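Peer 1: Just a sequence and a predicted model for now, questions to come.
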Amino acid sequence: MSSVSGLDGCVSPAVHPEKVAMVTAHAPAADELARVTSVFKLLGDPTRARLLYALLEAGELCVCDLAAATGTAETTVSQALRLLRASAVVTGRREGRNIYYRLSDAHVRLLLDVTREHALHDNESRT
């Protein structure tokens, strides 16, 4: 079988078949990728990201406190929290009439910390 050179200089079939086989064997399943990308979509909204970073700092806040801390309308906060709860990014604890929200686990905290660190690092490396 002859090799065909692509426009980008790659030769078909793959130049490094062992690496391609390794990547293919360890690639996430479609349902797993869907869950991962849904988390990134949630983080892709500035309002939801502000709320998550507020919870990262404070630990636990009610809707009123989140609205005041982020300068966001309470209805917007409630809608955002509904999506974040549905995706298990935040959890709530009821105390009387209030629900206090917090990040669901250490994975979410780590994701926020690493994402922010990467964004700051990327910005510093460009200057």
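Peer 2: Great, that's in hand.
Peer 1: from here on, contacts and neighbour counts on C-alpha atoms
Peer 2: Noted.
Peer 1: any idea how far the helix ranked longest in the chain is from the chain center?
Peer 2: The residue-count maximum for a helix in the chain (DSSP state H) belongs to helix 106-126. Distance of helix 106-126 from its chain centroid, counting by C-alpha atoms, centre = their mean, to the nearest Å, is 11 Å.
Peer 1: Could you do stretch 18-25 as well?
Peer 2: 26 Å.
Peer 1: Let me see the residues that make contact with that stretch.
Peer 2: Ala14 (C-alpha atoms under 8 Å, 6 or more residues apart in numbering).
Peer 1: Please compare the first structure with the one that follows:
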Amino acid sequence: MKRNYEHAESCEYIHVHEDIVEKVNAQMPAEDDLDDLADFFKIFGDTTRIKMLYVLLCSEMCVCDLAQILNMTQSAISHQLRVLKQMDLVKSRRDGKTIFYSLSDGHIKTILSQGLDHIQEDEE
């Protein structure tokens, strides 16, 4: 059955609510910040990076551990870690000759957890 969504996308009566428009415009972040936010969320659009972030949510790990868990090459893991580090989603620490990776802060954990909660909620 085809539905008519024409009215959901446009107003029948053209009238701009200036007070609402002004209030929202005053709260809008700068264009550069919105561009950065879009780039930030693009990182979450890749399944491999999501898997890596979720693994790091569970425990800090070295490249060898990540490669083993995700069944990927160390080279592929290193490439994705570079991207995640550039976006400040992961951090590293050296212990002797080994570099361990973890989520950069609690915000990333919150984003992953809330996203997963949202997806699983839709399945119920």
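Peer 2: Received it, and whenever you're ready, just let me know what you need. The model shown is predicted, which means the values in this text are computed figures rather than measured ones.
Peer 1: If you count neighbours, what's buried in the longest helix of structure 1?
Peer 2: Under the neighbour-count criterion of 16 or more other C-alpha atoms under 10 Å, helix 106-126 of structure 1 has 108-109, 112 buried.
Peer 1: Can you give the contact residues for it?
Peer 2: 52-53, 56, 89, 103.
Peer 1: can you check stretch 50-69 of structure 1 too?
Peer 2: With C-alpha under 8 Å, 6+ apart as the criterion, stretch 50-69 of structure 1 contacts 70, 72-74, 77-78, 98-103, 109, 112.
Peer 1: Pull out the buried members of those.
Peer 2: For the contacts of stretch 50-69 of structure 1, buried by 16+ other C-alpha under 10 Å: 72, 77-78, 99-103, 109, 112.
Peer 1: Out of these, list just those in helices.
Peer 2: Per DSSP H, the subset of these in helices is 77-78, 109, 112.
Peer 1: Please produce JSON lines containing the residues you listed, extended by distance to Pro17 of structure 1.
Peer 2: Compiled in JSON lines, these are given as follows (distance: C-alpha to C-alpha, whole Å):
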{"residue": "Val77", "distance to Pro17 of structure 1": "49"}
{"residue": "Ser78", "distance to Pro17 of structure 1": "50"}
{"residue": "Arg109", "distance to Pro17 of structure 1": "37"}
{"residue": "Leu112", "distance to Pro17 of structure 1": "36"}
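Peer 1: what's the distance between the spatially most central residue of structure 2 and Ile108 of structure 2?
Peer 2: Per C-alpha atoms, centre = their mean, the C-alpha nearest to the average position across structure 2 is that of Phe44, at 3.7 Å. Going from Phe44 of structure 2 to Ile108 of structure 2 by C-alpha to C-alpha, to the nearest Å gives 10 Å.
Peer 1: again, but for Pro29 of structure 2
Peer 2: 21 Å.
Peer 1: Could you pull out the helices in structure 1 for me?
Peer 2: Going by DSSP H, structure 1 shows helices at 17-26, 30-43, 46-58, 63-70, 74-86, 106-126.
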